[in-house]
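*Asks:* Sequence and predicted structure are below.
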Amino acid sequence: MAQHVSIHPDNPQARLLQRAAEIIRQGGVIALPTDSSYALGCHLGDKAAVERIRAIRGVDERHLLTLMCRDLSQIGQFARVDNATYRLLKATTPGSYTFILEGTRELPRRVLHPKRKTIGLRVPAHAVTLALLAALDEPLLTSTLIVAGDEGPLTEGWEIQDRLDSQLELILDCGNCGIEPTTVVDLTGALPTLVRAGLGALAPLGLD
């Protein structure tokens, strides 16, 4: 049975964040709010937890997960970032964007695109998520909380508990969360390429 805790959306309680971080380090899968929708999250290095997320989603290893980072320095540790890309990232993070970048050797091969060796990274603009990443002191591997067979993400903590109580260790509930996805941008080429238009504005990327 999942622990279901109410967390303040703007001033999250430190003790709840520390509990969440410890659960993640111990191999747990959690539900957490983000600036776009609720997400599933687990430790980057935990293969079993990753497989649990894929089972909830009903996807296989071809479906890539997103690495959620605290800031630009973490992105630079796990992805190859040149000067032009750094300036673009600095202008758009934190924000509702997922950036496709070439991964570094710090990442397990199983989380990279099998051919391109890329991964999606983001720095979310949500107080709870950023505070959790600070408490964890490392990135979080995540996927939008869409249950297998559903068309869209779950938007309420109680709804997540009803559907996934036995499949999660913790639900961080800060009330209704949105359903619009992040804007996805591929930064592996000479110019940014729009993969999916979503919440993040296109103008800062020169794609409007």
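*Replies:* In hand now; what should we look at?
*Asks:* switch to C-alpha atoms for all contacts and neighbour counts from now on
*Replies:* Noted.
*Asks:* do you know how far Ile119 is from Ala134?
*Replies:* 21 Å (C-alpha to C-alpha, to the nearest Å).
*Asks:* the more surrounded of those two?
*Replies:* Per other C-alpha atoms under 10 Å, whichever of Ile119 and Ala134 has more neighbours is Ile119, with 24 against 17.
*Asks:* Tell me where this structure has strands.
*Replies:* 3-6, 30-32, 39-43, 66-68, 97-102, 118-122, 140-144, 170-173, 183-186, 193-196 (DSSP state E).
*Asks:* this is the comparison structure:
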Amino acid sequence: MNTQRLGTSEQDILFAGKLLSQGEVVAFPTETVYGLGAVATDEVAVRKVFTAKGRPSDNPLIVTVADKAMVQQFAVENDMSQKLMAAFWPGSLTIILPMRAQAFSMTVTGGLNTVAFRLPDNEVARAVIRAAKAPIVGPSANTSGKPSPTTAQHVWHDMAGKIAAIVDDGPTTVGVESTVIDVSGNVPTILRPGAITQEQLVAVLAQPVHDATTTESVASDVTPKAPGMKYRHYAPDKHVVMFDELDAVDLAQKLQDNDVVMAQDRILQAMAIKSQQAWSLGDSLESATEQLFSGLRFYDDQPKVGTIYVQKMIPVGLGKAYNNRLAKAAGNQEFSI
């Protein structure tokens, strides 16, 4: 298949929508990571997404919409979802709701009676969906299990020849996938951390919000309610190890010539390592989160790189999302003195 690279002109967006409406798969930008789009009500097209990604069939897909009205056609809303949509949409929050009878196929939901929705804070993404005239599935546009794509070039690396087109809107701004909250039951529950934090969700809902991301796992015979809960995710082929900033100087003494370090600028300066061994995560938690997947992807493509050491962040707010993705990439391996 000849994968076309599209821009963000009106003509390109309309063409991307046309391809989607014809049953093709098109990668599209969001503020979090690039997504892999197919019309959510087209069973054949959705299966193409699983094939392109190499994604397990029981891993449910997020449905991406252009406006709140699209959700009402397919799911049963409630007071909690309405409050969350009013506060955080468009934005990097995915909301799981009870699905209306046979609204989507089992391929989309993984056989569950719930479905996850997101309204992205990216006008190009919303324009593509409007051009397709239907909601689209939107898993990350990468080979399943690998670091998520934050640029169109990352998508090209994984998907060239597998999908019809890629809409290039430049680098994403958040850098990690959306927060996923399940409000299909009585207790709102975070299933994946992201830029929208537990504290923000509690403030809007005015009730406790359970965080299942640090205490619960999904058994091998159970379908996960959200992506990233059950299978290996975000991991390059290279060996990745997390480290605490308090151990940075000790780590610097033990680095091999082919090892590399991803850390904030002040940490890299304190470690005094060679510039060719360093990837800057900037000077803020936001910049670190934005750069995490890019750095992992870059070093994964360098044949001579040995181990990738990556700085952990304080596990508060966005730091929870950052550490969640890093821990999965590293298989929970940490540097110890």
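*Replies:* Cool, got the structure. This is a predicted model, so every value here is computed, not measured.
*Asks:* Dump the strands of structure 1 into JSON lines; add distance to Ile53 of structure 1 as well.
*Replies:* Below are the strands of structure 1 laid out as JSON lines (distance: least, C-alpha to C-alpha, whole Å):
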{"stretch": "strand 3-6", "distance to Ile53 of structure 1": "17"}
{"stretch": "strand 30-32", "distance to Ile53 of structure 1": "9"}
{"stretch": "strand 39-43", "distance to Ile53 of structure 1": "7"}
{"stretch": "strand 66-68", "distance to Ile53 of structure 1": "12"}
{"stretch": "strand 97-102", "distance to Ile53 of structure 1": "19"}
{"stretch": "strand 118-122", "distance to Ile53 of structure 1": "16"}
{"stretch": "strand 140-144", "distance to Ile53 of structure 1": "8"}
{"stretch": "strand 170-173", "distance to Ile53 of structure 1": "13"}
{"stretch": "strand 183-186", "distance to Ile53 of structure 1": "21"}
{"stretch": "strand 193-196", "distance to Ile53 of structure 1": "22"}
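*Asks:* do you know which of those strands lies nearest Gly206 of structure 1?
*Replies:* Among the strands of structure 1, strand 193-196 comes nearest to Gly206 of structure 1, with 9.8 Å by C-alpha to C-alpha.
*Asks:* rewinding a little: for Arg109 of structure 1, which of the strands of structure 1 is the nearest?
*Replies:* strand 118-122 (9.8 Å).
*Asks:* mean offset of that closest one relative to structure 2 (after superposition)
*Replies:* Its aligned residues in structure 2 lie a mean 0.7 Å from strand 118-122 of structure 1 after superposition (mean C-alpha distance after the TM-score superposition for structure 1).
*Asks:* so where is that strand in structure 2?
*Replies:* Here strand 118-122 of structure 1 aligns to structure 2 at residues 114-118, judged by TM-score structural alignment.
*Asks:* Need the contact partners of that stretch.
*Replies:* Contacting residues not belonging to stretch 114-118 of structure 2 are listed as 61-65, 71, 75, 90-99, 109, 184, 225-226 [C-alpha atoms under 8 Å, 6 or more residues apart in numbering].
*Asks:* Ok, stretch 67-85 of structure 2 next?
*Replies:* Residues outside stretch 67-85 of structure 2 that contact it (C-alpha under 8 Å, 6+ apart): 65, 95, 97-100, 103-104, 115, 117, 119, 126, 135, 183, 201, 204-205.
*Asks:* same question, stretch 171-181 of structure 2
*Replies:* With contacts defined as C-alpha under 8 Å, 6+ apart, stretch 171-181 of structure 2 is touched by 29-34, 92-96, 148, 150-152, 188-197, 226, 286, 289-293, 321-322, 325.
*Asks:* Quick check: helices, which of those are part of them?
*Replies:* Cross-referencing the contacts of stretch 171-181 of structure 2 against helices under DSSP state H gives Ala152, Glu286, Thr289, Glu290, Gln291, Leu292, Phe293, Ala321, Tyr322, Arg325.
*Asks:* closest to Lys48 of structure 2 among those residues?
*Replies:* If you rank these by distance to Lys48 of structure 2 using C-alpha to C-alpha, Ala152 comes first, at 19.4 Å.
*Asks:* OK, contacts around the aligned partner of that closest one in structure 1?
*Replies:* Aligned by TM-score structural alignment, Ala152 of structure 2 pairs with Gly157 of structure 1. Taking C-alpha under 8 Å, 6+ apart as the criterion, Gly157 of structure 1 is in contact with His4, Ile171, Leu172, Asp173, Cys174, Gly175, Asn176.
*Asks:* And for Glu156 of structure 1?
*Replies:* Asp173, Gly175, Asn176, Cys177.
*Asks:* mind running it again at 7 Å?
*Replies:* Under the criterion of C-alpha atoms under 7 Å, 6 or more residues apart in numbering, the contact list for Glu156 of structure 1 reads Gly175, Asn176, Cys177.
*Asks:* Likewise for Tyr322 of structure 2?
*Replies:* Thr289.
*Asks:* what does stretch 15-28 of structure 2 correspond to over in structure 1?
*Replies:* So stretch 15-28 of structure 2 sits over residues 19-32 in structure 1, by TM-score structural alignment.
*Asks:* Go through that stretch and flag the buried ones.
*Replies:* Ala20, Ala21, Ile23, Ile24, Arg25, Gly27, Gly28, Val29, Ile30, Ala31, Leu32 (16 or more other C-alpha atoms under 10 Å).
*Asks:* swap in stretch 127-143 of structure 1?
*Replies:* 127-136, 138-143.
*Asks:* Also stretch 69-78 of structure 1?
*Replies:* For stretch 69-78 of structure 1, the neighbour count (16+ other C-alpha under 10 Å) marks Cys69, Arg70, Asp71, Leu72, Gln74, Ile75, Phe78 as buried.
*Asks:* and for that stretch, what span of structure 2 is it aligned with?
*Replies:* On structure 2, the counterpart of stretch 69-78 of structure 1 by TM-score structural alignment is residues 65-74.
*Asks:* Check the separation of the first and last residues in the matching stretch.
*Replies:* 11 Å.
*Asks:* got it, and stretch 146-161 of structure 1?
*Replies:* Start and end residues of stretch 146-161 of structure 1 are separated by 13 Å (C-alpha to C-alpha).
*Asks:* so which of the contacts of Gly157 of structure 1 hold up in structure 2?
*Replies:* Comparing the contacts of Gly157 of structure 1 with structure 2 on both residues aligned by TM-score structural alignment, their matches' C-alpha atoms under 8 Å, the contacts found in both are Ile171, Leu172, Asp173, Cys174, Gly175, Asn176.
*Asks:* And the fourth one, what's its match in structure 2?
*Replies:* Which is Cys174 of structure 1. Per TM-score structural alignment, Cys174 of structure 1 is aligned with Asp169.
*Asks:* what's the burial count for that match?
*Replies:* For Asp169 of structure 2, the neighbour count with other C-alpha under 10 Å is 19.
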